[in-house]
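**Student:** Okay, here's the prediction I keep looking at, along with the sequence it came from:
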Amino acid sequence: MAEAPRCKHNLSGRQAGAVLVFAVIALVTLNLPDYPGGFSASAFLHLPIEIPLLGLALVLLPRRMALVLAALATFAIGTVLFLKLGDIGVQSAFRRPFNPYLDLRIFADGWNLFSGSFGAMTAMLTVAGVIILFVGVLVLFFLSMRPMAKAAGKKARGMTWVFSGLLAVGLALWAAGAATGTRTYADARASTYIVNRVHAVTQAMRDMQRFDRALAESVSLPQTDTLFQAVRGRDVVLIFIESYGRSAIEDPLYAPLIELRLKVVGDELKKAGFAAASGWSRSPTMGGLSWLAHGTFLSGLWVDNQARYDRLMTSHRESLNRLFREAGWRTAAVMPAITMDWPESAYYGYDTILAADDLGYEGEPFNWVTMPDQYTLSAFDRLVRHTGDHRPVMAEIALISSHAPWTPVPEMIDWSDVGDGSVFDEQATSGDPPAVVWADRERVRRHYIGTIDYALETVGDYIARFGEDAVFIVLGDHQPAPLITGSDASRAVPVHVISCDAHLVERFEAEGFTPGMIPSANAPEPPMDEMRGKLIRIFSEPVQPR
């Protein structure tokens, strides 16, 4: 029997394999969700029209032009994949899209946190594996397009029919969805995604121009002889508690523990002669990038991205620290998380900078956390407040025990036993490592709130015991990542003002603060950039008799 003739449009095995690899990589990349909650099987049941259009172009163009197009398509797919992976990571941590113009430094900060928590070797192998996988996908994608770009004559007809059929199906699905108002199973949204990203970058550039104008604006300040007159002669201590957000007080998972802690702290402070008032302030960041919150609070400008922060650091805008120094205070920064050079410190105007190596801690680190908060405050008291210099201190302290990975959870000891910190070695080496804790989401949450509880206990006890006549502003820098708070949490953080001067504290109550250590749920959430001006105004009002 004679053999039946083969259809002249059949694909060869090599061509079929190339088309399949090309389609799978393009389909997965272009349909990849750009936020963590978007992952589902249905997310990938969608035909990007760009796939058959690109396939037809590769088959129909002359060979050299097709190969150039294949290279450009590989670059485009790589760009989309990079941006979407960036979106997923940034959305997971900070609940906003990734912007390459503003966020490239995130990779360096992520490396510092990851390597500090899981070890440099683990971090290096993980990063190397991700890079190799990423490059491998792009190489495979380019190689899958070469048979299409080199096809000619009858060899190209099969692929032409395949991509023409896909295009016809895609256009029909697109039209049907648009006509019926139902879900569209095909469209050109991948191209829209790229256009939106380009638009976001141009918007960021224009935003920087607006920020430059804000930096250049003059700021009205009280007269020199009245500046900070209400707190003259007293230490003013600004304490940022890492990842201490509104959710710690109001989320049902955390409220029972933290509300009780705040009530205990409030009673302890009251017994020691302190008054307190608490409110909310909306942070420019969440999940990390604490320095954006510090810069916003101290400059009085909204610093919600790295580009703005970098520009602020080179500006002549006077920080709150520098204003206190000019008014006669000794200014100090206590930064236990700083383990490298810190050129940005020049902007703030500190007389004294105590980074991790300057605090004299001889104990073991708590994974990424270099030292527990109790040691940080003990060192601050010894190295800054009681040095024999009788000028008042204006200090900024960034506590870090409540920084991820939240393991192990520190415990307070007697202040007289703190010493050089080696007493904390047993705590620092106890408990499970981050990889074990982070394998259980509920356990991560328990560890997180445990560190917040510890930080509040430590700060409250320090103020009650050693606060003397100082004025304390204690606040969170930002909410933790959505893993801890959920995806719809407020960006607000608690702000506590604590002083033995009840009249001074009452001024904050007149601004919407709630008496005590627990802010009212109905209190306003002004942005953090307003705090600088509010402090200057309240601290510069005429002194009330004590």
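**Tutor:** Structure's in. What do you need?
**Student:** For the rest of this, base every contact and every neighbour count on C-alpha atoms.
**Tutor:** Noted.
**Student:** from what I can see residue 149 touches residue 56, true?
**Tutor:** No - counting by C-alpha atoms under 8 Å, no contact exists between residue 149 and residue 56, whose distance comes to 9.8 Å.
**Student:** Mind checking which of those two has more residues around it?
**Tutor:** With neighbours defined as other C-alpha atoms under 10 Å, residue 149 and residue 56 compare such that residue 149 has more, 25 against 21.
**Student:** Below is an additional structure, to be compared with the one above:
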Amino acid sequence: MAAGRDLGAGAAGGGFRSAALTILACATLLVAPLIPGALGDEGPGALLAVPVESIAVVVVLAAVPHRLARRAVAGVYAAIVVVAIVVAALDLAYESTIDRPFSLAEDGGSLVSAYGVVSDAMGPVGAASVVALILAIATLVGWGLAAAALRVGTLVAHHGRRGRGVVAAVAATWIVCSLAGAQLVPGAPVAASRTGEALVESSSRAVTSVREQEAFERALAADSLDPAASGDLLAALAGKDVVIAFVESYGRVAVEPSGFTAPIERVLREGDAMLARRGYAARSAFLTSPTFGGVSWLAHATLQSGVWVDTQTKYARLMTEDRMTLSSAFGGAGWRTLAVVPSNDREWEEGEAFYGFDAVLDARNLGYRGPSFGYARMPDQYTWQAFHARALSGDDGPVMAEVDLVSSHTPWTPLPEIVPWSQLGDGRVFASQPEEGESAVAVWGDPQRVRQLYADSVAYSLEATFSYLATFDQSDLVLIVVGDHQPSRIVSGDDANSDVPVTIIAQDPAVFEHIESWGWDDGARPSATAPVWRMDAFRDRFIDAFSP
């Protein structure tokens, strides 16, 4: 009798486990294919639906007699759903940072750059751990989906007519809800195909990318400037050093009053006062950047080349062109041209081949021996001093340079502090500063703190620039300070546009006579009504203003 009771308990326990696994499998098939919709515009309400993908795979599995064939069907289904979830997650990540969905055709290469930013913020081990965790989760989800589909499909086949009747009832309910447009949550239909929609939208973006690429090709062919005819250009700037300083993440949000921009307002106000004391003047406006939240090189290429470069594919295509850039125009007119790229640690072939720079100064040859500050391998203050010592302190003729200021690069922590210029040396004076900063991982859980650190970082970059001008008097300098893009949505907000400030600073009044017709605002801070140009318009307008 005891043995009989034990056997009955074991059978009951086995039945309970089997029922629990079946319920879990059904829940997996109901929820997992809806995740792409939940990650998109519909939000969590997208989970209150019935996915047609799961109905279809159960029907097929119930009809397929061979075990290997069923496993293949379940594997394909799981792979499709996992790919759709990954695409939706990438869409969410890209939209929250650079304000557009992910495109495999355009953004495959930028994933490598994104990994580099994560590695700079978290360290190589932390970044590798994140990637490993993502791969493990994707594998586990795929395995779980395949197992769930096999279990439910086998169960339906085992119950014969009754099982097929249940599936038919579910399918009929889906069709009725689809025809009726039934919604439990506004904007989220009950009859859903979130996985299919995600993949269709991704494919549609690929088609759109092809059409945009064709328009880009026409824009390249329509260039009115001849790369071989730069000798008589820019004559009004003869003898002057011209520097384009890109300030990382310096967007319109930085110069608009808000609860976190007080440090930037202070630096710009004090900077204007310093410029007036030192005999400088400034004019400011806005440029509309082709990128948002990141991918800075698209903005650099757009401003330099005079063509709209808003994707990696267009950038790669542009790099193969013999097109006049601002730097090559100055080089052809007799200037010595330099690129200062402090976070680069490898060869940059495009610097000479496309942009026409005579030399590139970067992490390998700027002589910095201090600590890194996240992505920024050296503070902007050191970048200014090293550039000045290597480019502007001699008598080798006028210089045209692009200087990249990267201390305000996301994640905006840790941040350096201004030190006396006489103490900069090789940068070891900054040795203790990174440890005094906050952890990027901890900070990004607090959106308000992220905004405050963003403002602090931009304020630092601008303060380093104004301090450089105050320390090294340069009567023949024409400095163009421009943002590359707005910061990510966590700072900019959902309604922010893609405008960035641009300011021209010089001591010679003749410089501003040439751009008087532009109508730019006085001072280093553009007003809300300042002119707005597309960034690709700057090259031609600048060359026209200072050429015969």
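**Tutor:** Okay, I see it. On a predicted model such as this, the values are computed, not experimentally measured, just so you know.
**Student:** what TM-score do we get after superposing?
**Tutor:** Here the TM-score of the superposed chains, computed with TM-score structural alignment, normalised by the length of the first structure as the reference length, equals 0.90; 529 aligned residues with a C-alpha RMSD of 2.5 Å.
**Student:** who touches residue 56 of the second structure in this structure?
**Tutor:** Remark: with contacts taken as C-alpha atoms under 8 Å, 6 or more residues apart in numbering, residue 56 of the second structure is in contact with nothing.
**Student:** Please apply the same query to the one 5 residues further on.
**Tutor:** Applying C-alpha under 8 Å, 6+ apart, we find residue 61 of the second structure in contact with 70, 73, 74, 149, 150, 153, 154, 157.
**Student:** Can you tell me how far the last one is from residue 53 of the second structure?
**Tutor:** Same thing as residue 157 of the second structure. In this structure, residue 157 of the second structure and residue 53 of the second structure are 18 Å apart, going by C-alpha to C-alpha, to the nearest Å.
**Student:** Give me the nearest residue to the aligned residue in the second structure for residue 318 of the first structure, chain neighbours excluded.
**Tutor:** Taking TM-score structural alignment, the alignment pairs residue 318 of the first structure with residue 324 from the second structure. Closest residue in space to residue 324 of the second structure, ignoring its immediate chain neighbours: residue 227 at 4.6 Å, by C-alpha to C-alpha, 6 or more residues apart in numbering.
**Student:** returning to what we had before: does the match of residue 318 of the first structure sit in a helix or strand, and which one?
**Tutor:** Remark: residue 324 of the second structure resides in no helix or strand, with elements defined by DSSP states H and E.
**Student:** And for residue 400 of the second structure?
**Tutor:** Following DSSP H and E, the helix or strand that holds residue 400 of the second structure is strand 399-405.
**Student:** residues in the first structure aligned with the following helix or strand past that strand?
**Tutor:** Remark: after strand 399-405 of the second structure, the chain's next helix or strand is helix 433-436, criterion DSSP H and E. Per TM-score structural alignment, the counterpart of helix 433-436 of the second structure in the first structure is residues 427-430.
**Student:** Once you drop chain neighbours, what's closest to residue 468 of the first structure?
**Tutor:** Counting by C-alpha to C-alpha, 6+ apart, residue 468 of the first structure lies nearest to residue 500, which is 8.0 Å off, once chain neighbours are set aside.
**Student:** just checking, the one you found touches residue 274?
**Tutor:** Yes - here residue 500 of the first structure lies in contact with residue 274, judged by C-alpha under 8 Å, at a distance of 4.2 Å.
**Student:** re earlier: got the contact list for the residue nearest to residue 324 of the second structure?
**Tutor:** For residue 227 of the second structure, the set of contacting residues under the criterion of C-alpha under 8 Å, 6+ apart consists of 322, 323, 324, 328, 329.
**Student:** Residue 360 of the first structure too?
**Tutor:** Applying C-alpha under 8 Å, 6+ apart to residue 360 of the first structure gives the contacts 379, 420.
**Student:** same thing with the one 3 residues further on?
**Tutor:** Neighbour list for residue 363 of the first structure: 371, 420, 421, 422, 423, 424, 425 [criterion: C-alpha under 8 Å, 6+ apart].
**Student:** swap in residue 52 of the first structure?
**Tutor:** Each residue near residue 52 of the first structure by C-alpha under 8 Å, 6+ apart is listed here: 163, 164, 166, 167.
**Student:** Please pull up the equivalent of the first one in the second structure.
**Tutor:** This means residue 163 of the first structure. Using TM-score structural alignment as the criterion, the counterpart of residue 163 of the first structure in the second structure is residue 167.
**Student:** Name the helix or strand for that match, please.
**Tutor:** Assigned by DSSP H and E, residue 167 of the second structure belongs to helix 160-180.
**Student:** And for residue 4 of the second structure?
**Tutor:** Secondary structure here is read from DSSP H and E; on that basis residue 4 of the second structure sits in helix 2-31.
**Student:** what's the following helix or strand after that helix?
**Tutor:** Helices and strands here follow DSSP H and E; after helix 2-31 of the second structure, the next one along the chain is helix 35-39.
**Student:** gap between that following helix and the chain center?
**Tutor:** Relative to its chain's centre, helix 35-39 of the second structure lies at 21 Å (C-alpha atoms, centre = their mean, to the nearest Å).
**Student:** So which bit of the first structure is the next helix-or-strand element following that helix matched to?
**Tutor:** Past helix 35-39 of the second structure, heading to the C-terminal end, the next element that is a helix or strand (DSSP H and E) is strand 50-51. Mapped onto the first structure using TM-score structural alignment, strand 50-51 of the second structure covers residues 47-48.
**Student:** Mind reading off the mean deviation between that stretch and the second structure?
**Tutor:** For stretch 47-48 of the first structure, the mean deviation from the second structure after alignment is 2.1 Å (mean C-alpha distance after the TM-score superposition for the first structure).
**Student:** just stretch 443-455 of the first structure next, same as before
**Tutor:** On the superposed models, the aligned residues of the second structure are on average 1.0 Å from stretch 443-455 of the first structure, with distances taken as mean C-alpha distance after the TM-score superposition for the first structure.
**Student:** which residues in the second structure does that stretch align to?
**Tutor:** So stretch 443-455 of the first structure sits over residues 449-461 in the second structure, by TM-score structural alignment.
**Student:** List the buried residues of the matching stretch.
**Tutor:** Neighbour-count burial for stretch 449-461 of the second structure flags 450, 451, 452, 453, 454, 455, 456, 457, 458, 459, 460, 461 (criterion: 16 or more other C-alpha atoms under 10 Å).
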